[in-house]
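Peer 1: Structure here, sequence nowhere to be found:
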C-alpha cells in the first residue's frame, strides 16, 4: 500500500474507494477514545474537516499538551514521522500533525476494508 503524501491525494483515494464516511467515523472514534469532545458530521466537506481538525490540534498543542500526546498515542501516529517535524512554528507543526493524523486514520480504514 502506498500512503497518500498530500491531503488532496488522501481525500481523492478515500472518495475513490468510497471510504470517506468510514474515515470520519474512525476520526470520531479515536477522538472519543482520547476524551476530546469533537464529533464530525459524516457529511462534512473535506476542506472543512481539514480546517476544523487543524484548529483543534493547534489548540491542543497550545493549551492541552497532555491531551494532544494522548491523541497521538490513540491514533497511533508514527513516532519516527513526529521526530522529523520542525516544532519551531506551532501553526505549521499543527498543520503537519493534522495530515499525519488523517493519514494514519486513512491507513486504519483502508486496512480494515481490504482485510475484512
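Peer 2: Arrived safely, thanks for sending. What you see is a predicted model, and the numbers here were worked out from it, not measured in a lab. Numbers count the residues shown, from 1 in each chain.
Peer 1: switch to C-alpha atoms for all contacts and neighbour counts from now on
Peer 2: OK.
Peer 1: Which parts of the chain are strands?
Peer 2: Using DSSP state E, the chain contains no strands.
Peer 1: Second structure follows, compare the two:
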C-alpha cells in the first residue's frame, strides 16, 4: 500500500490531481454527504480536510461513513485489516485507503479514454 504522500505525488506527476479531487467530490455527492474539496486545495490541505471529514462521519454519522466506503468501493478486507486504534488514527488510515482507491479509478479512466 502506498502512503498518502506517494498517492498524491503520483496523481500530480500523472496530471490526475484534478481528476482525483473531482472523483472525491462526485462520490461524496452520490451518497448525499455535504462535503466539497476545492480544486485549489494543495495536496496537504486536501488530506487534512478529507481526514477531518472522515473523522466527523465516523463519530457522528457512521451509516453515512459506511455508505461512502461502499460508494467509493474501498475494500472491506482492507478496512477489517486495520488495527484497532483511536478514531483519529482510523480516520487517517481510511483517508489513505480512500485516496488509494480513487487514484486507481481515475488512473484507469485516464488510460481508457
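Peer 2: Right, received. Where do you want to start? Keep in mind it's a predicted model, so treat the numbers as computed, not measured.
Peer 1: Just the TM-score for the two chains, thanks.
Peer 2: Overlay of the two chains. TM-score (TM-score structural alignment, normalised by the length of structure 2): 0.96; 113 aligned residues with a C-alpha RMSD of 1.0 Å.
Peer 1: Neighbours of residue 65 of structure 2, how many?
Peer 2: Residues within reach of residue 65 of structure 2, counting by other C-alpha atoms under 10 Å, total 21.
Peer 1: Give me the aligned partner of it over in structure 1.
Peer 2: Aligning on TM-score structural alignment places residue 65 of structure 2 opposite residue 68 in structure 1.
Peer 1: How about that match: what's its closest non-neighbour residue?
Peer 2: residue 60 (5.3 Å; C-alpha to C-alpha, 6 or more residues apart in numbering).
Peer 1: Any figure for the gap between the one you found and residue 12 of structure 1?
Peer 2: Separation of residue 60 of structure 1 from residue 12 of structure 1 (C-alpha to C-alpha, to the nearest Å): 28 Å.
Peer 1: Repeat that for residue 57 of structure 1.
Peer 2: Separation of residue 57 of structure 1 from residue 12 of structure 1 (C-alpha to C-alpha) stands at 23 Å.
Peer 1: Name the residue in these two with the higher neighbour count.
Peer 2: Neighbours were counted for residue 57 of structure 1 and for residue 12 using other C-alpha under 10 Å; residue 57 has more, 23 against 15.
Peer 1: contacting residues around the aligned partner of that one in structure 2?
Peer 2: Aligning on TM-score structural alignment places residue 57 of structure 1 opposite residue 54 in structure 2. Neighbouring residues of residue 54 of structure 2 by C-alpha atoms under 8 Å, 6 or more residues apart in numbering: 65, 91, 94, 95.
Peer 1: What residues in structure 2 pair up with the longest helix belonging to structure 1?
Peer 2: Longest helix of structure 1, by residue count under DSSP state H: helix 90-114. Under TM-score structural alignment, helix 90-114 of structure 1 corresponds to residues 87-111 of structure 2.
Peer 1: Average offset of that stretch relative to structure 1?
Peer 2: Superposed on structure 1, stretch 87-111 of structure 2 shows a mean distance of 0.5 Å to its aligned residues (mean C-alpha distance after the TM-score superposition for structure 1).
Peer 1: any residues touching that stretch, and which ones?
Peer 2: 2-4, 7, 11, 16, 19-20, 23-24, 47, 50-52, 54-55, 58-59, 69, 72-74, 78-79, 82.
Peer 1: Now that we have these, which of them are buried?
Peer 2: In the contacts of stretch 87-111 of structure 2, burial by neighbour count holds for 4, 7, 11, 16, 19-20, 23-24, 47, 50-52, 54-55, 58, 69, 72, 74, counting by 16 or more other C-alpha atoms under 10 Å.
Peer 1: Having no further points to raise, I will conclude here.
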